[in-house]
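1. From the sequence below, what's the structure:
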Amino acid sequence: MKKALFLSVAFLFVIAVHAQVNIYSALTIPDSLKKDADIVIRDENIRLTVKDKNTAWYDVHQVMTIMNEQGKKFLFFIQYSDKFHALDEAEIKVYDMLGNKKNTYSKKEMTAQNYGEGLVPEGKVTYFDVTAPSYPITVEYTYSIKFKGILSLPGYDYHSPWQSVQHSVFEVEAPADLGVRYKLVNTELQPELIHSGSRDMLRWEVKNLNAYKLEKHSGSPFLYEPMVLIGPNKFQLDDYEGDMTSWKNFGNWINDLYAKTTGLPDEKKKFYQAMVRNASTDREKAQILYAYLQNNMRYVSIQLGIGGWRPFPASFVDEKKYGDCKALSNYLKSALDAVGIKSNLIIIYRDYEPRIVDEKFPMNDFNHVILCIPQQADTVWLECTSTTLPFSNLDITTLNRKGMLITDNGGILINTPVSNYQKNTEVIRTVIEVNGEGGAVVNTTSAITGEERDDLLMRFHDMKDDEKRKYFLTDRSWKQPDVLNITTADKTSNPYWLKASMEYDKVYSFNAGSKLFFEPRLYPIFDEDIPENNKRMRDYHFTCPYQVLDTTVYKFPAGYTLENLPKNRSVTRPFAQYTCTYTWDANAHTLISVALLQLKERVIKAADYDALYDFNKQVMADVNEKIVMKKE
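-> Model (predicted):
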């Protein structure tokens, strides 16, 4: 009955608006809202109704016009459901350019299937892909989601790049004695506060927002998109009640979840104590236990328990030899406890770009658990799901961000380590043996450390041979050979190395008569996307800072003489440096180039973008140089 009432109210509202202006016709969109817009939000009404600390409804009605192929992703409706969060009602209507209704799809016509990579399904996903015979096309989404447990509440992300907004409203209603908190991000849009008996409502409304462009490599949407974050004060998940008005209280809720999960059998405690008997320091002991975890336990995604928050007991992991991030971190914590080493869990958001974590606004925006051993000078950081990360190393997805450290007294915010270019190093040595016809046999070795190593291992090591060859030529941009063979180190090697042997029928780029033109290297040493933009608005984000030391050796047979040797080059900026030297040994018929590229900062300020563009331009000038040899 509740859902029928909701849908009726939504439709009545649409009829009322439709009487004033045809929000379904693309012809009625104001010209100002068409500029740079892939989609136009014609009308949007979102209502979050908090019933109590355990129940909430999220009702959405959206009418949007998709202007072109670039906005196609908004024709794909998808919602995930689990024990605490379920899609209740859903309907999609489709209109042509003139606003004529062409199709209606109910929830039962959508595809629903289980999802999850673990041993059991994590939930259900419902999706539907609207086909667009032409553009523009208008879709109308009406759906409702029920929350059973309000640990996390949806916010209001009302103005994304390439999107204009004709009209949008977001309302949050909650009991006055329970309330909710909000945080404004990249906006000063204040809500209207409405009191009605025992309930309060916050209401945001926007109109006629023009589309804006997204500059490449602008980082996380939390850095530029206007949005409103919503957080509960009191909440409940299953039988576990919590308070999120402080990080300390939130951490205490985590402590309650983990209570009675850390114990190991006495014989297993003795097993670990014997394992570290000869270690002289706590760091050595921790390293031994971490290696044991990596070699004997495996990561499996498991979303059972309290919405995926409570881990399986350490005794379960010990018996089954697997667990998810929570369970494996909790298990290693238990093993460390057994040998007298104090460690702490860290709840964190894992992805290439961090999320906002504000000291003054506690909220749950985390999806991962790691472990640390706090120390005065050199804290030990432990990613318990990885079989390849070196001891006390984190990777790109957990560095450079805040997390919540769980102490005996609750939660506190801490910073994970900051990326360091000197730790992210690739050393490349390439020998190119040119034959009399201009072909060559090439052997190259790359030794890689740090975040570069971890990222390569994650994407490359377990590929099939043909996939490795494709990756080597496309992602690493090596000149296409006629023959290519690749070998790699063991996963645990640090540095991690890969070797490639190649054969080229023609290794030079082009010729002019008897003159042959060779590239200084057979790949671009700096291959970043840095377009010209003298009005850059946002900071430029690299994946990580790094340095590359390349030595390329050309060995020529008799009959080749040097016509042109590129000039040595040095380019220095506060955030980056590039040097390259060229040496010709006439007696040995050998040319050696040594290049060092250092990208010292992960984030380049918008004010320095012109300097970054110029740096890239000068490096590319060297990359595009030619070694000219004359063949007798």
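
2. make it CA atoms for all contacts and neighbour counts henceforth
-> Noted.

3. quick one, what contacts residue 189?
-> By Cα atoms under 8 Å, 6 or more residues apart in numbering, the residues touching residue 189 are residue 204.

4. Now with 10 Å, please.
-> Taking Cα atoms under 10 Å, 6 or more residues apart in numbering as the criterion, residue 189 is in contact with 204, 205, 206, 226, 227, 228.

5. Name only those of the residues you listed that count as buried.
-> Burial by neighbour count, judged by 16 or more other Cα atoms under 10 Å, picks out 204, 205, 226, 227, 228 from the contacts of residue 189.

6. with those in mind, which one is nearest to residue 480?
-> Set against residue 480, the nearest of the buried ones among the contacts of residue 189 by Cα to Cα is residue 226 (44.7 Å).

7. Grab the nearest non-local neighbour of the closest one.
-> Nearest residue to residue 226 in three dimensions, chain neighbours excluded: residue 186, at 4.6 Å (Cα to Cα, 6 or more residues apart in numbering).

8. For the one you found, grab the count of nearby residues.
-> As a burial measure, residue 186 scores 14 neighbours (other Cα atoms under 10 Å).

9. What distance do you get for it to residue 399?
-> 24 Å (Cα to Cα, to the nearest Å).

10. Residue 326 too?
-> Here the distance between residue 326 and residue 399 works out to 18 Å (Cα to Cα).

11. Check residue 170 too.
-> Separation of residue 170 from residue 399 (Cα to Cα): 34 Å.

12. quick one on the thing from earlier: and the contacts of residue 189, which of them are in strands?
-> Applying DSSP state E to these, the entries found in strands are 204, 205, 206, 227, 228.

13. circling back: who has more neighbours, residue 326 and residue 399?
-> The residue with more neighbours, out of residue 326 and residue 399, is residue 326; 26 against 22, by other Cα under 10 Å.

14. what residues are up against the more buried one?
-> 258, 301-302, 308-313, 345-347, 368-371, 384-385.

15. Residue 337 versus that one, what's the distance?
-> Applying Cα to Cα to residue 326 and residue 337 gives a distance of 16 Å.

16. now the strands: where do they sit in the stretch 501-632 of the chain?
-> 510-512, 515-518, 540-541, 546-555, 560-564, 569-573, 576-585, 590-599, 603-604, 627-631 (DSSP state E, counting those that start in this stretch).

17. let's see this one next to it:
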Amino acid sequence: MRLLLSGFTLTLALAGPLAATGGTAPKYAVADLAPALRENAHAVVRYQEETLLVKSVGRTVETTRRAVTILDEAGRRWAAELVYYSQLNSVSYFRGAVYDATGRQLRQLRSQDIQDISLSDGFSLASDGRGRVADLSQPTYPYTVEFEYEVVSDNPLFYSTWRPQPVEQLSVEQASFRVLMPTGMALRYQERQLPAGTAQARRTQGSQDVYEWQVRNLPAREQEPDGPAVGELTPSVYTAPAEFEVQGHAGRLSSWADLSRWTYELNAGRAELPPALVAGMQALVQGEPDERARIRKVYQYLQANTRYISVQLGLGGWQTFPASAVAANGYGDCKALTNYCQALLGAAGIKAHAALVRAGTDEQDIRTDFPSSQFNHVVLCVPLTQPARPDTVWLECTSQTDPFGYMGSFTGNRHALLLLPEGGHLVPTPRYGAAENRRERHADVFLDASGNATATLRTLRTGLEYDGVAGLPGLELSEQKKRVGNQLALPNFTLHKVAFQALPPGAPVPGLTETLALTLPGLAPPSGKRVFLTPNLLSRLPTLATSGGERQSEVRLDHAFTQLDTVQLHLPASLRPEQLPAPVQLKTPFGTYSSQLSTLPDGTLRYIRRLEMPRRRFAATEYPAYLEFRRKVAAADKAQLVLLKTDA
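-> Below is the predicted model of the structure:
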């Protein structure tokens, strides 16, 4: 599995083998850099050469050479390098050196400079990974680092991905990528965002077919607000095998069905449970007519009787422990726990399918048009048979606390690959849109004549809005107050009370109600005869920064949500409204917004705000209109209420 950890990558290179220290000619002098490559850049890739040598269906060798000039502190992450290894991947060598601005070598990488670390992330499908990390950072800028290493892999499910310019504010002087295949063995690849003239060149060299790509003089790019990651807009080449073999298990990979079938067959016959447990599952669901309720009972049993532990070694990254082992031990990795839950459901008469998924809160969806091994996790898909219309329950089997049937930001809103004996296909995991991702807040604010206030806030968060607060009820009160307080965008406050109440289990999506009691000194300090107060206390949408140039990328609104705020302002007798902000109504393709302040019969002022944003994409030409929508919302959110002192 290819890993990206902070600024460390597995796709780095340098300008030829490292020279010995002493008497070497200067290289990578910063003065030789073209001015265009320094513009908007924190670092410059001077030379990068990546080679994937496919020796057979069961072995590959990746060689990486790269040199990077680091211009300032913001580019410092490129001074460190991580090389991944595991039981199926070994590091042949790892070298490095660092040069000053003139190109004079300062020192070479020594063995004591290299740290060995674990790369277990606590959920991955095929990761028993470790890493070797080296850091050649210097106190004075600019300087240049170079690294060279080779990784031999007996897990050829993962071929190289070439991304010479993966992030913003990184320019590239020259970079190349070569793949050497045995003649007659097919290479599958997908090119994206290649500049003109960069399409692969193919030639035969002895008994090998050689594929090669090169780029030169790529200026640094900057991330645009609400735009795709720079790595999606810069050159890349994805490669994958047409056929492979992992520790004697051969497979093909020309379609999603191929990968599904291979993974299914690798794990077949491992779902047998002890007879007593089978009888227990049958008794657990006996007499329960509702299919979803039966699934819930089995899932609750799983959560109460198992825990996650990473035991993924070698082929075990793909092949599960038998369900009987999990029953005996009470633990397993994501494959083992999913297989175990599938077996428990089977004992209860419920059919379910394991499904591969790329998990992670910040992970993008897989490239659905390029069948390849892009997954790092496995979940369980349970098709329902009773409803009038087809429905599915999805289960995260590694968590003891996740709500039943909820995928959230970790595995929701993306594609998964069903594992079926005949070969599965991609299916969408649950989609969470604006209707599910809600934040509803009700605030009662009691203002005194001096502008101080007390307030009670009740906030319900559901769906993806719930994800960020799901773990709060399990923390100590002091930690709860600390975390909640850090999220309150108020200039001065004291938090007196924190309480949480979860939605009942039958809710369509999980939710949590948070109740807070606060004092707000100086919330609305008097200014002469008037008091100025912004009734929108906590839900102000910021404006977006405008750049001088023309928008280059599309607009991506990846998180749909609904915000509904009600603020009731209880005023003392000595204050009355002199001027209320005008109501605002906006309805655009980018979202809808409304805000209004009104006076209730008892003199209380009620402020109601609603903002709904879709999950949608727009052309770059629509960015000015999107900016205008954001500007109007931000202005309305900051609108002030003017109160007049009646006793002045």
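
18. quick one: TM-score?
-> Overlay of the two chains. TM-score (TM-score structural alignment, normalised by the length of structure 1): 0.91; 618 aligned residues with a Cα RMSD of 2.8 Å.

19. one step back: what does the residue nearest to residue 226 of structure 1 align to in structure 2?
-> Using TM-score structural alignment, the equivalent of residue 186 of structure 1 in structure 2 is residue 193.

20. wait, isn't its match in contact with residue 234?
-> Yes - in this structure, residue 193 of structure 2 is within contact of residue 234 by Cα atoms under 10 Å, at 5.6 Å.

21. residues in contact with the nearest residue to residue 229 of structure 2 once chain neighbours are set aside?
-> In this structure, residue 229 of structure 2 finds its nearest non-sequential neighbour in residue 223, 6.6 Å apart by Cα to Cα, 6+ apart. By Cα under 10 Å, 6+ apart, the contact set of residue 223 of structure 2 is 167, 168, 169, 229, 230, 231, 233, 552, 553.

22. Out of the residues you listed, which end up buried?
-> The neighbour count (16+ other Cα under 10 Å) marks 167, 168, 169, 229, 230, 231, 233, 553 as buried among the contacts of residue 223 of structure 2.

23. Strands - which of the residues you listed land there?
-> Going by DSSP E, the strands hold none of those.

24. Is it correct that residue 299 of structure 2 falls within a strand?
-> No - if the criterion is DSSP: H, G, I helix; E, B strand; the rest coil, then residue 299 of structure 2 is helix and not within a strand.

25. What residue in structure 1 is paired with it?
-> Under the alignment (TM-score structural alignment), residue 299 of structure 2 pairs with residue 290 in structure 1.

26. next one: residue 223 of structure 2
-> The equivalent of residue 223 of structure 2 in structure 1 is residue 214 (alignment by TM-score structural alignment).

27. Distance of that match relative to residue 66 of structure 1?
-> Counting by Cα to Cα - residue 214 of structure 1 and residue 66 of structure 1 are separated by 18 Å.

28. Could you do residue 558 of structure 1 as well?
-> For residue 558 of structure 1, the distance to residue 66 of structure 1 - Cα to Cα - is 65 Å.

29. Those two: which has the busier surroundings?
-> Using other Cα under 10 Å, the more surrounded residue of residue 558 of structure 1 and residue 66 is residue 66, with 27 against 13.

30. Not counting its neighbours along the chain, what's nearest the more buried one?
-> residue 39 (4.5 Å).

31. in terms of contact, does the one you found touch residue 212 like I think?
-> No - with contact defined as Cα under 10 Å, residue 39 of structure 1 does not count as touching residue 212 (11.4 Å).

32. Those two: who's more crowded?
-> residue 39 (28 against 15).

33. so what's the more buried one up against?
-> 33, 64-72, 74, 136-138, 160-165, 211.

34. Buried ones among the residues you listed?
-> By neighbour count, with 16+ other Cα under 10 Å, the contacts of residue 39 of structure 1 hold 33, 64-67, 71-72, 74, 136-138, 160-165, 211 as buried.

35. Which members of the residues you listed occur in helices, if any?
-> Applying DSSP state H to those, the entries found in helices are residue 33.

36. So which bits of stretch 569-577 of structure 2 are buried?
-> Buried, per 16+ other Cα under 10 Å, within stretch 569-577 of structure 2: 569, 570, 571, 572, 575, 576, 577.

37. Which stretches in the stretch 451-600 of structure 2 count as helices?
-> Taking DSSP state H, counting those that start in this stretch, the helices of the stretch 451-600 of structure 2 run over residues 464-467, 477-487.

38. Which neighbours do residue 39 and residue 212 of structure 1 have in common?
-> Listed as contacting both residue 39 of structure 1 and residue 212 by Cα under 10 Å, 6+ apart are 160, 161, 162, 163, 164.

39. Closest one of the residues you listed to residue 9 of structure 1?
-> For those, the nearest to residue 9 of structure 1 is residue 164 (25.6 Å; Cα to Cα).

40. What residue in structure 2 is paired with that closest one?
-> By TM-score structural alignment, residue 164 of structure 1 lines up with residue 171.

41. ok, now which ones touch the match of residue 186 of structure 1?
-> Neighbouring residues of residue 193 of structure 2 by Cα under 10 Å, 6+ apart: 231, 232, 233, 234, 235, 236, 237.

42. Mind doing that once more with 7 Å?
-> 233, 234, 235, 236 (Cα atoms under 7 Å, 6 or more residues apart in numbering).

43. Next one: the counterpart of the third one in structure 1 from residue 171 of structure 1, what distance?
-> To tie it back to what came earlier, the one meant is residue 235 of structure 2. Alignment note: residue 235 of structure 2 maps to residue 226 in structure 1; criterion TM-score structural alignment. From residue 226 of structure 1 over to residue 171 of structure 1 the distance is 16 Å, taken as Cα to Cα.

44. for residue 488 of structure 1, same thing?
-> Distance from residue 488 of structure 1 to residue 171 of structure 1, counting by Cα to Cα: 55 Å.

45. Who has more neighbours out of the two?
-> A count of neighbours by other Cα under 10 Å puts residue 171 above the other of residue 488 of structure 1 and residue 171, at 20 against 15.

46. Which strand or helix spans that one?
-> Using DSSP states H and E, residue 171 of structure 1 maps to strand 163-175.

47. Give the aligned equivalent of residue 628 of structure 1 in structure 2.
-> Using TM-score structural alignment as the criterion, the counterpart of residue 628 of structure 1 in structure 2 is residue 642.

48. Surely its match touches residue 581?
-> No - if you go by Cα atoms under 7 Å, residue 642 of structure 2 and residue 581 don't touch, sitting 8.5 Å apart.

49. quick one, what contacts residue 68 of structure 2?
-> Going by Cα under 7 Å, 6+ apart, residue 68 of structure 2 touches 43, 44, 45, 46, 144, 145, 146.

50. Just tell me what the third one corresponds to in structure 1.
-> Translated: residue 45 of structure 2. By TM-score structural alignment, residue 45 of structure 2 lines up with residue 41 in structure 1.
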